[in-house]
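Q: quick one, fold the following:
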Amino acid sequence: MKIPKAIRGNLLLKMTSLNAGVIVVRLFVAFFLQRELTEIVGKAGYAKIGSLRNLLSQLSSFTSLGVFTGIVKYVSEYKEDKEQLQKLFSTTFVFTIVGSVIAFVVLFFGAEQLSTYYFYDTEYAYVLKLLAVIVPFISIQRVFNGVVNGLSKYKSFAKIELFAYLLSAGLTLFLLYKNELDGALIAIALAPVIQVVVLLYIFVRVLREYVQFSKLNFKIPFAKQLLAFTAMSFVSTLLLNQVEIEIRNFITNKVSETEAGIWTGMTTLSKNYMVFAAALFNLYVIPKFAGIYTKSDFTKEVLNIYKTLLPLFGVGMLVIYFARQLFIDYVFIDFDEMNPLFKWQLLGDFVRLASLVLAHQFLAKKMVLNFIFTELFSLALFYVLSYFLLPVYGVEGVVIAHFIRYVLYFLVVLLLVMRYFRKKKKKEEKLA
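A: Next up, the predicted model:
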């Protein structure tokens, strides 16, 4: 079947159409997986699964010292310069060793204390020790994914994402049926191993072309450039997941672990459809913005992205909203309290999508202070609003906080991006 001309002529649409197929398959599998998880482990168990996923996200950043976005940026810029790439990957090699060793020590020797914090019980300390052993795979997966994204190999990325997810889902279902919650936790912890195996199987030839593994050394010539991305990643990934964990613990302590499971169900659904946008940001937006230097070109590209993505997401979110009871009946079994959460979560995610398109200018141009400020503003706002709205509106207050947070975040990001181009124009006028 021929690809329509309108899609063939638009790289973003080509990526969108290809990823749409992957996401549809992934969503169907995810919905079945969530159904089995919620039915077997219940709301309290699902809250624990949410905490483990937050921890894995934190480890994906920490074990590689947050270099993912830096790899995307510099691989897209230096893909024809093997010397610069070798410096980049040698620095990354050192960073991943440092991050992985620290993560191993903390997880393995602090397993019981961390188990109490994440799972409210020392019983799951073995999961933390298992993660400690797996941390090298977590860091490797993150680094190699950065290479895939930096090269904009969207077809390879789609294959890797789909096959890795299907294998991980299959393992989760197998262990869930065999050992219930314990089995699900083990399977989720093992997911990075599967992702690395699939990535190497599909992408190893391209990796060898760009990464000269035999010439990697313990030097860090790219440290200064990458440390800026380390700071940004630690704020956006470590703190974001930490805030989610704190809010889940807050719900557990102030209401119940059952209600924490309800909120986790809502955020899990959100993450399943937002992963589609995340893939496009890394594959298309960052490399594209990195090569744009004028306000007019930037505005044109942002409008192109909005024109392409926002209507698609808007329609998709309307479908989810009107089909929300079906999700509760057939995906999140007995999670009836999720119903009123949908409107606020979906509205917040729509504004979030529009905001993140603009915010990726900070990453593409390495605007560290702007990025850190907006992320801290967003996270602090979410935590404070949740703290005050939870006692008044229950769990619905947390998703109301999510919506308010992104409306204000969008306005702040927009003002900072406009200020960036104003300052750039004044600087150019002085030099002229």
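Q: when you work out contacts or count neighbours from here on, use the C-alpha atoms and nothing else.
A: Fine.
Q: do you know how far Pro171 is from Ile23?
A: Actually, residue 171 is Leu rather than Pro. To Ile23, Leu171 is 19 Å away according to CA to CA, to the nearest Å.
Q: no no, Leu358
A: Note on Leu358: its distance to Ile23, by CA to CA, is 23 Å.
Q: next, Phe332: secondary structure please.
A: Reducing the assignment at Phe332 to three states with DSSP: H, G, I helix; E, B strand; the rest coil gives coil.
Q: neighbours around Leu131, how many?
A: Around Leu131 there are 25 other residues, counting by other CA atoms under 10 Å.
Q: that one against Phe109, yeah?
A: No: at 11.8 Å, Leu131 and Phe109 do not qualify as touching, with contact defined as CA atoms under 8 Å.
Q: another for comparison:
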Amino acid sequence: MTLIKTGLLNSIAVTIKILTLLGINKVLAIYVGPNGYAALGQFQNAIQMITTFASGAINTGVTKYTAEYIDDEIAQRKVWGTAGTLAIAGSLLGALIIVTCNETLARWFLNSQEYGGVFICFAASLVFFSFNTLLLAVLNGKKEIARYVLANIAGSVFSLVITSFMAINSGLYGALVALAVYQSFAFIVTLVLCCRSTWFKFAYFFSGFDVSIALNLSKYALMALASAACVPVSHMVVREYLGNTFGLQAAGYWEAMWRLSAAYLMLVTTTLSVYYLPRLSELKRVDEIKVEIMQGYRIILPIAAVSALIIYLLKDFIIITLFTRDFLPMRELFAWQMLGDTLKIGGWILAYLMLGKAMVKLFIISEVIFAAGFVVFTWAFTKIFGFQGVAIAHAVNYLLYWLVMAFFVWRNLLDQQAFMDNKISC
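A: Sure, this is the predicted structure:
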């Protein structure tokens, strides 16, 4: 399936997801306000970290090796069996720890042990979170894009219905519980869709543990764990800093800005994960890899840039329509945030090659450096430019990220080409 076909099909799910996210944002803006946004952001980062650790952080590897072993069903089943074993063990252990430490986690992430019950709800649904993402990873690797799209649509619909209902009836507490449990309902739909595939048997995910497969998956686990630790932690630190420096409402404005960025860039970022990761995993020849990357710059980057420009031009309308007038102070973040989003996609097109080719060391080092860089730049630029400095930090950080990716990833490709040429000459 080509990039354009994959993008068009994936755009159906993404369009629905964007609409549901915008609907959720409106509900949350009305019922929890800017202050509540900051708490939701903290909890979402906590979910991101915990689910990555609990699942064994191997879902990217599952997609890669499912795609790589596309003609070898036995090898694929070994991957799924190993991944399933890791997911069930990690989920049960993670749930036990969360239940035991629920009040402590609530104090860490939400500044109040009164939210301990939210973490208990999350613990009860953790195994469903893990297996939903695992099944989606397999669908992606099998290039079952239609089923993948339907599963994502189901997740979007459940998130809208559950979050809206809980936020309207129980305010911030209800919204937090909704974030904790909606994936449990999405798992049911994903499982049903997988059961209709000829290649699927649930028993394959409990068919045993292969040490060699686990070692291969561990490379992706290390990369995923680096992202799960660095990105959410950097956002938590920035959110805490903004709250202490400019007030909790300012932290809420930044969280709203970040959610808006994530929503409109979703078409681009999901196309990268759905198309590029399996495709780059398949390719062996350096010239073919270069063609795929340049295709991304011809198609994906202009879409991201035009989208960012439109969002910037319509910023006042967007704030009032998608949030409320209480969020108007966030308008000063738009220009630099949109620039940073475009630079981010430019860097990510190259970064997916690190995932596809398991460039573990480069990936981990870059995640640590640029997560820390975002925090440092935020501190530095807000001292000079005030609240707007957090968006300037975002743009500067991703400009440097793109430059570093261009240098190191292309150098890696050239090294591979030279190695292959020497092999042929010998």
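Q: now the TM-score, please.
A: Remark: TM-score between the superposed chains equals 0.94 [TM-score structural alignment, normalised by the length of structure 2]; 423 aligned residues with a CA RMSD of 1.8 Å.
Q: please, where are all the helices along the stretch 301-432 of structure 1?
A: 324-330, 342-364, 368-393, 396-431 (DSSP state H, counting those that start in this stretch).
Q: out of these, which comes closest to Ile251 of structure 1?
A: Closest approach to Ile251 of structure 1 among these (CA to CA): helix 368-393, 7.8 Å.
Q: mind listing what's buried along that closest one?
A: The neighbour-count check on helix 368-393 of structure 1 (16 or more other CA atoms under 10 Å) flags 370-372, 374-375, 378-383, 385-387, 389-390 as buried.
Q: now that helix on structure 2. Mean distance?
A: Here the mean offset of helix 368-393 of structure 1 against structure 2 after fitting is 1.6 Å, by mean CA distance after the TM-score superposition for structure 1.
Q: would you check the span in structure 2 matched by that helix?
A: Using TM-score structural alignment, helix 368-393 of structure 1 corresponds to residues 360-385 of structure 2.
Q: aligned to Ala106 of structure 2, what sits in structure 1?
A: Looks like Ala106 of structure 2 aligns to Ser115 there (TM-score structural alignment).
Q: pull the contacting residues for its match.
A: 121-125, 128 (CA atoms under 8 Å, 6 or more residues apart in numbering).
Q: ok, Arg195 of structure 2 touching Val189?
A: Quick fix: residue 195 of structure 2 is Cys, not Arg. No: Cys195 of structure 2 lies out of contact with Val189 (CA under 8 Å); the separation is 9.9 Å.
Q: neighbour count: the two, which is higher?
A: A count of neighbours by other CA under 10 Å puts Val189 above the other of Cys195 of structure 2 and Val189, at 18 against 13.
Q: returning to that earlier point: tell me which of the contacts of Ser115 of structure 1 fall in helices.
A: 125, 128 (DSSP state H).
Q: show me how to select, in PyMOL, the buried members of the contacts of Ser115 of structure 1.
A: To isolate the buried ones among those in PyMOL, judged by 16+ other CA under 10 Å, type:
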select buried, resi 124+125+128
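Q: looking at the contacts of Ser115 of structure 1, which one is closest to Lys159 of structure 1?
A: Looking across those and measuring by CA to CA, the closest to Lys159 of structure 1 is Leu128, at 29.7 Å.
Q: that closest one maps to what in structure 2?
A: By TM-score structural alignment, Leu128 of structure 1 lines up with Phe119.
Q: for Asp349 of structure 1, list the residues it contacts.
A: 270, 274, 403, 406.
Q: pull the number of nearby residues for the counterpart of the third one in structure 2.
A: Put plainly, it is Phe403 of structure 1. Matched across to structure 2, Phe403 of structure 1 falls on Ala395, judged by TM-score structural alignment. As a burial measure, Ala395 of structure 2 scores 24 neighbours (other CA under 10 Å).
Q: cool, and Ser91 of structure 2?
A: Other residues close to Ser91 of structure 2 by other CA under 10 Å number 27.
Q: same question, Lys427 of structure 1
A: Neighbours of Lys427 of structure 1 under the rule other CA under 10 Å: 11.
Q: now Ile4 of structure 2
A: As a burial measure, Ile4 of structure 2 scores 14 neighbours (other CA under 10 Å).
Q: please pull up the equivalent of it in structure 1.
A: So Ile4 of structure 2 corresponds to Leu13, using TM-score structural alignment.
Q: name the nearest residue to that match, sequence neighbours excluded.
A: Among residues not flanking Leu13 of structure 1 along the chain, Ile7 sits closest, at 5.3 Å (CA to CA, 6 or more residues apart in numbering).
Q: map that neighbour onto structure 2.
A: In structure 2, Ile7 of structure 1 lands on no residue (TM-score structural alignment).
Q: any idea which helix is longest in structure 1?
A: Per DSSP H, structure 1 has its longest helix at helix 154-210.
Q: next, the mean deviation of it compared to structure 2.
A: Helix 154-210 of structure 1 sits 1.7 Å off on average (mean CA distance after the TM-score superposition for structure 1).
Q: how far off centre is that helix?
A: 16 Å (CA atoms, centre = their mean, to the nearest Å).
Q: nothing else from me, thank you.
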